[in-house]
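> Have a look at this prediction, sequence included:
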Amino acid sequence: MSTRVDESYQGGVAVTPSDTVNITFPTGTPYGRAIYVDVSGNVSALMADGTTLTFASVAAGVFHKVGVKRINSTGTTATGIKVMY
């Protein structure tokens, strides 16, 4: 029996950036698999491995495949942020 590799997302959550509160996903998954923004800008994220990175000028209307636990308010200027899981 072969295993199917499926890169589709099972759902998504709208995110309010926070410097202390990690994203809670309905399925209990520990991190999201992509971010999407409505309005371009910088995104500061706590990554799945615990590091913090700031992505400059994140393009709007595009799924960016990154594993994130949290979107930080400090350093984030993009708006309309969704995290897909």
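It's in. Predicted model, so just to flag it, every value in this text is computed and none were measured. Residues are numbered from 1 along each chain as shown.
> Only C-alpha atoms from now on, for both contacts and neighbour counts.
Will do.
> Ends of stretch 64-73, what's the gap?
18 Å (C-alpha to C-alpha, to the nearest Å).
> ok, and here's another one to check against it:
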Amino acid sequence: MPAKNPFIDFAQDATAPALDLVAIVPDDNNDLVTVVRKIRVGVGGDVKLVTSQGTTVTFQNCYSGEELGPFFVARILANGTTATGLVGYC
């Protein structure tokens, strides 16, 4: 039986808590299954991403445990991303 969620009917906007989390595998050719609004870095390094509007940005020298965002991310690129253990908040 799934856990009861007393917040299910609350308005969901860009600043609301994430409804779900997704493990991110960087990929140069494919978008994420779901656009995410924040990224947690497991092991530090660079994160190269493409926003939902198509802008490519590299966040250099991210530290372990750092959270990037909020902004809408469509893809994490493999070429240019050295950080690992990435988790997306959606």
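Great, that's in hand. This one's a predicted model, so the numbers in the text were calculated from it and none came from an experiment.
> list the contacts for the equivalent of residue 29 of the second structure over in the first structure?
Counting by TM-score structural alignment, residue 29 of the second structure corresponds to residue 20 in the first structure. Contacts for residue 20 of the first structure (C-alpha atoms under 8 Å, 6 or more residues apart in numbering) come out as residue 72.
> Residue 78 of the second structure too?
26-28, 48.
> Find the nearest non-adjacent residue to the alignment partner in the first structure of residue 59 of the second structure, please.
Taking TM-score structural alignment, residue 59 of the second structure has residue 55 as its aligned residue in the first structure. Of all residues not flanking residue 55 of the first structure in the chain, residue 43 sits nearest, at 5.2 Å (C-alpha to C-alpha, 6 or more residues apart in numbering).
> that older thread, how many residues are close by the match of residue 59 of the second structure?
Each residue near residue 55 of the first structure was counted by other C-alpha atoms under 10 Å, and the total is 13.
> what about it, which SS state?
When the structure is reduced to helix, strand and coil (DSSP: H, G, I helix; E, B strand; the rest coil), residue 55 of the first structure reads as strand.
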